[in-house]
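Engineer: please work out how this folds:
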Amino acid sequence: MPKPALGPQRTSLIIWFAAIFCAVVAVAVVAIGIFVIVSYLVIHPTTPTISVSYANLDRFAYNQIGILDVQVSIVIKAKNENVKNHAVFYGLVLTLNFHGLPVAKLVNNPFDVKKNSSREFVYVVQSNQIPLRSVYSDYVQSALTKHKVSFELKGKVKTRWRVWVVGLVKFSVNMDCDLQFFVPNGSFTYRSPCSSKSS
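Structural biologist: Have a look, this model is predicted:
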């Protein structure tokens, strides 16, 4: 018995509507992505930074029994170069080290910096009397002989601010630099800028 002839098959309307819908969604996603990227490039948001704007070695005393007594004044500047939004700094923890030996910590509560502005915080870092092992005693003797004392300032602070279209932006800002002081007057030698890097 001969089989009945079949006419041309037609694609279901549901499949057509689904394909059109997916195409529209894909175009919309691409358009939104391009818009966000272009907006970000036009606004060009700048990561807030921290830096040392001033420092002074107030006291660097070392006695014959190997006890080190240190006091350092440090001014930390928080800077926000974004012209449209304020920035929030939080979780600030910096450690002052002498050749890897922790001397003191610098901390701060969360604070705001207005748009295109900066704030400075003064720290008077005073260590407890530190008993030194022989290797650190050698570092002290060498520093006094060369009239130059070096400390390392390491740590980080978190920042957040809003960028139009993109929304809330967060960065962790890290600091790792050397502070050099001239002995005996304790003045800070600006050999290189001490500022943060974002990550």
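Engineer: please count neighbours and contacts with C-alpha atoms only from this point.
Structural biologist: Will do.
Engineer: show me the strands in the protein, by range?
Structural biologist: In the chain, the segments counted as strands under DSSP state E are 49-62, 67-80, 87-98, 101-108, 111-113, 117-126, 130-131, 148-163, 167-182, 187-189, 197-198.
Engineer: mean neighbour count and distance to residue 38 for these - can I get that in a markdown table?
Structural biologist: Putting the strands of the chain into a markdown table (neighbours: other C-alpha atoms under 10 Å; distance: least, C-alpha to C-alpha, whole Å) gives the following:
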| stretch | mean neighbour count | distance to residue 38 |
| --- | --- | --- |
| strand 49-62 | 19 | 24 |
| strand 67-80 | 19 | 22 |
| strand 87-98 | 20 | 22 |
| strand 101-108 | 17 | 36 |
| strand 111-113 | 17 | 26 |
| strand 117-126 | 15 | 26 |
| strand 130-131 | 15 | 55 |
| strand 148-163 | 20 | 13 |
| strand 167-182 | 18 | 14 |
| strand 187-189 | 17 | 43 |
| strand 197-198 | 16 | 22 |
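Engineer: and this one, so I can compare the two:
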Amino acid sequence: MAHTPLTTPPLTPQFCLNQRALRDFLRLSRATIDDNIIQNLNALIVPSRTPFNPSSTSARSTTTSPPLKSPIDPPACENFKSSILFPSWESRSDVLNYCAAVALNPADPDLALAKAESAKERERVVDERLDPYSGRFFPREARTEVLGGLVRNERSVERIVRGRTWGLVQERCGEGSGEGWEEALDKWREEQERR
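Structural biologist: Take a look at the predicted model:
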């Protein structure tokens, strides 16, 4: 049985600024659906209805062709995509979009502190003969700047993960339409809006 997507956590600035919580949600969501996509798709295959015949193993096959993968029933594929895969992707997109907006927040108190520290450090007079390391100033990045970098990295990871997952879904579901995951996800979103 395929796993169900994780529910989207309550979206608050504190959630986004807690890098561990944000990364854990994204990691667990990917692990549940995308990292186990082959197992999830295999769970959609209906087992054989004919009873096992032991005589089928008495002769060895000499054909060298690779074994065919069992095709997945198209309605089962559609159901998996619309009820598990796309909602999981949408949930992660919602979190990343919200956190990207938090990262653009100019009212971050850390940002004001970093600017004040930077101005103070530029005015400081240093005698590097007495302390050669005192001339070095490493400004702290504001939490929102760190969050912005994290969101950019996670969006890159999402593109890679979704591309890989979508390729496997198309291969196993027999959909060679050439439609990319972006187009398929956009169509699903449009269907959700109509409901």
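Engineer: TM-score for this pair?
Structural biologist: Remark: TM-score between the superposed chains equals 0.23 [TM-score structural alignment, normalised by the length of structure 2]; 84 aligned residues with a C-alpha RMSD of 6.1 Å.
Engineer: distance to residue 16 of structure 1 added to the strands of structure 1, as JSON lines?
Structural biologist: Below are these laid out as JSON lines (distance: least, C-alpha to C-alpha, whole Å):
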{"stretch": "strand 49-62", "distance to residue 16 of structure 1": "53"}
{"stretch": "strand 67-80", "distance to residue 16 of structure 1": "52"}
{"stretch": "strand 87-98", "distance to residue 16 of structure 1": "49"}
{"stretch": "strand 101-108", "distance to residue 16 of structure 1": "60"}
{"stretch": "strand 111-113", "distance to residue 16 of structure 1": "54"}
{"stretch": "strand 117-126", "distance to residue 16 of structure 1": "56"}
{"stretch": "strand 130-131", "distance to residue 16 of structure 1": "78"}
{"stretch": "strand 148-163", "distance to residue 16 of structure 1": "39"}
{"stretch": "strand 167-182", "distance to residue 16 of structure 1": "36"}
{"stretch": "strand 187-189", "distance to residue 16 of structure 1": "73"}
{"stretch": "strand 197-198", "distance to residue 16 of structure 1": "49"}
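Engineer: looking at the ones you listed, which is nearest to residue 18 of structure 1?
Structural biologist: Residue 18 of structure 1 lies closest to strand 167-182 among these, at 31.6 Å (C-alpha to C-alpha).
Engineer: please, where are all the helices along structure 2?
Structural biologist: Counting by DSSP state H, one finds helices in structure 2 at the ranges 13-17, 19-32, 37-42, 74-80, 86-103, 109-123, 143-173, 181-194.
Engineer: in a markdown table, list these along with mean neighbour count.
Structural biologist: Listed next are the helices of structure 2 as a markdown table, based on neighbours: other C-alpha atoms under 10 Å:
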| stretch | mean neighbour count |
| --- | --- |
| helix 13-17 | 17 |
| helix 19-32 | 16 |
| helix 37-42 | 18 |
| helix 74-80 | 15 |
| helix 86-103 | 19 |
| helix 109-123 | 13 |
| helix 143-173 | 17 |
| helix 181-194 | 12 |
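Engineer: what's the closest of the strands of structure 1 to residue 40 of structure 1?
Structural biologist: strand 148-163 (8.0 Å).
Engineer: so how far is that closest one from its chain's centroid?
Structural biologist: 6 Å (C-alpha atoms, centre = their mean, to the nearest Å).
Engineer: show me what that strand is packed against.
Structural biologist: Here strand 148-163 of structure 1 touches strand 87-98, helix 134-146, strand 167-182, going by 3 or more C-alpha pairs under 8 Å, 6 or more residues apart in numbering; DSSP states H and E.
Engineer: so which of the strands of structure 1 comes closest to residue 14 of structure 1?
Structural biologist: So among those, strand 167-182 is nearest, using C-alpha to C-alpha, at 37.1 Å.
Engineer: which helices and strands does that closest one pack with?
Structural biologist: Using 3+ C-alpha pairs under 8 Å, 6+ apart: strand 167-182 of structure 1 touches strand 49-62, strand 148-163, strand 187-189, strand 197-198.
Engineer: what packs against the last one?
Structural biologist: Under the contact criterion of 3+ C-alpha pairs under 8 Å, 6+ apart, the helices and strands touching strand 197-198 of structure 1 comprise strand 167-182.
Engineer: okay, the angle between the strand it packs on and strand 148-163?
Structural biologist: 170 degrees (axes from the mean of the first three to the mean of the last three C-alpha atoms, to 10 degrees).
Engineer: from the chain's centroid, how far away is strand 167-182 of structure 1?
Structural biologist: That offset, for strand 167-182 of structure 1, works out to 4 Å (C-alpha atoms, centre = their mean).
Engineer: residues touching stretch 151-170 of structure 1, excluding its own?
Structural biologist: Outside stretch 151-170 of structure 1, the residues within contact range by C-alpha atoms under 8 Å, 6 or more residues apart in numbering are 36, 39-40, 45, 48, 85-100, 171-180.
Engineer: from residue 67 of structure 1, how far out is residue 26 of structure 1?
Structural biologist: 69 Å (C-alpha to C-alpha, to the nearest Å).
Engineer: please apply the same query to residue 106 of structure 1.
Structural biologist: Between residue 106 of structure 1 and residue 67 of structure 1 the computed distance is 22 Å (C-alpha to C-alpha).
Engineer: same deal with residue 163 of structure 1?
Structural biologist: Counting by C-alpha to C-alpha, the gap from residue 163 of structure 1 to residue 67 of structure 1 is 51 Å.
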